[in-house]
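1. below are the sequence and a predicted model for it; my questions follow.
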Amino acid sequence: MKMHQRRDVTQATMDHFTPKPFDWCKAATCVHMVRRHVAAMGHSVPPMPRFRSALSAKAALTERGWSNLADMMDATLPRIMPAQVIMGDVVELQSESDVFGALCIALGDGRVMGYSEGNDGLSVMQPFASPIAAWRA
């Protein structure tokens, strides 16, 4: 996919999720954002079960044999080195509040978009720490 197409898909993902506050019940989580984005980037994505809490999200991962979000992403996209990330790729950041980690979408220059603790909606962030994993979308 050409860089301008990656930019357009990434912008469309941002436009769709920016007005949506994080909500387990309303399909507004990092997993929902990444799934929509990856599909728009032209990849085949597995169906997503409905989940309404962290507990049911964890159960959905376990049912598929995944222990965390990185396992889910490894089953969906090719893993790359975090230093190889370009706009539109998926990155995992360390999350302090849960066992899932945090999936975000790379915007370039080290910035990412994603849901973060302490913010009501989707945020553009410059993380303090490097991603712990990355996948080519």
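-> Here it is on my side, so go on. Since the structure is predicted, the reported quantities are computational estimates derived from the model, not experimental observations. Numbers count the residues shown, from 1 in each chain.

2. contacts and neighbour counts: CA atoms only from here.
-> Noted.

3. in stretch 82-101, which residues are buried?
-> Residues of stretch 82-101 classed as buried by neighbour count (16 or more other Cα atoms under 10 Å): 82, 85-94, 100-101.

4. show residues contacting it.
-> For stretch 82-101, the external contacting residues (Cα atoms under 8 Å, 6 or more residues apart in numbering) are 3, 6-7, 9-10, 34, 68-70, 102-108, 117, 129-137.

5. and the buried residues of stretch 82-101, which is closest to T76?
-> V90 (11.0 Å; Cα to Cα).

6. and the comparison structure, right after this:
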Amino acid sequence: MLNAVERTAATEKVIARFRNRPFGWDTRRTCIHLARAQARAMGHRPPSIPDFRSPRAARAALKTQGHETLAQLLDSLFPRIPPLAAWVGDLVIMGGGDDFDGIGIAVGGKIVGYHEDHLAEGVVNVVPTGPDPYIGAWRL
């Protein structure tokens, strides 16, 4: 497992790779691609992502992997933790658009990920809202 300095450096590299690169189903710039890049940067070997180019195809790909939700997929790969216990570089899921939840990266009290109001900007700081904004979190 990486130490705090290594986790921060690895996370910064991944975020830099996705910043200023718009969300796109057809360009493979989605939250699952962000999550896989982060997992690899943290030393994990997650499975390849099936090729999909639309929300409908992404749902079908998830189901062919045996999962109904992104949370189930992450549960099969990493240990679940309380969202407020997330370290820099861990993954979190919050509700998202297109009937999909969104995966983001914890960065010291903030979350970085794609936000439906800022898709053209690439990954941004996402502010959790509501009484229970997190669906789950996973330790990388």
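-> Happy to help now that I have it. From a predicted model like this one, the values you see are computed outputs, not experimental measurements.

7. and the TM-score between them?
-> In this superposition the chains share a TM-score of 0.94, using TM-score structural alignment, normalised by the length of structure 1; 135 aligned residues with a Cα RMSD of 1.0 Å.

8. and the contacts of stretch 16-23 of structure 2?
-> 29-30, 34, 114, 119-124.

9. mean shift of the longest helix seen in structure 1 relative to structure 2?
-> Counting residues, the longest helix found in structure 1 (DSSP state H) is helix 3-17. After superposition onto structure 2, the mean distance of helix 3-17 of structure 1 to its aligned counterpart is 0.5 Å, using mean Cα distance after the TM-score superposition for structure 1.

10. list the buried residues in whatever helix or strand comes next after that helix.
-> With elements assigned by DSSP states H and E, the helix or strand that comes after helix 3-17 of structure 1 is helix 30-40. By neighbour count with 16+ other Cα under 10 Å, helix 30-40 of structure 1 contains the buried residues 30-38, 40.

11. how about the helices in structure 2?
-> 4-18, 31-41, 55-64, 70-77.

12. how about the longest one: buried residues?
-> This means helix 4-18 of structure 2. Those buried within helix 4-18 of structure 2 under the rule 16+ other Cα under 10 Å are 7-8, 10-12, 14-15, 18.

13. tell me which of the contacts of stretch 16-23 of structure 2 fall in strands.
-> If you go by DSSP state E, the contacts of stretch 16-23 of structure 2 have V124 in strands.

14. how about the contacts of stretch 16-23 of structure 2, which pair is most distant?
-> Between any two of these, the greatest separation by Cα to Cα is 15.2 Å, found for L34 and A120.
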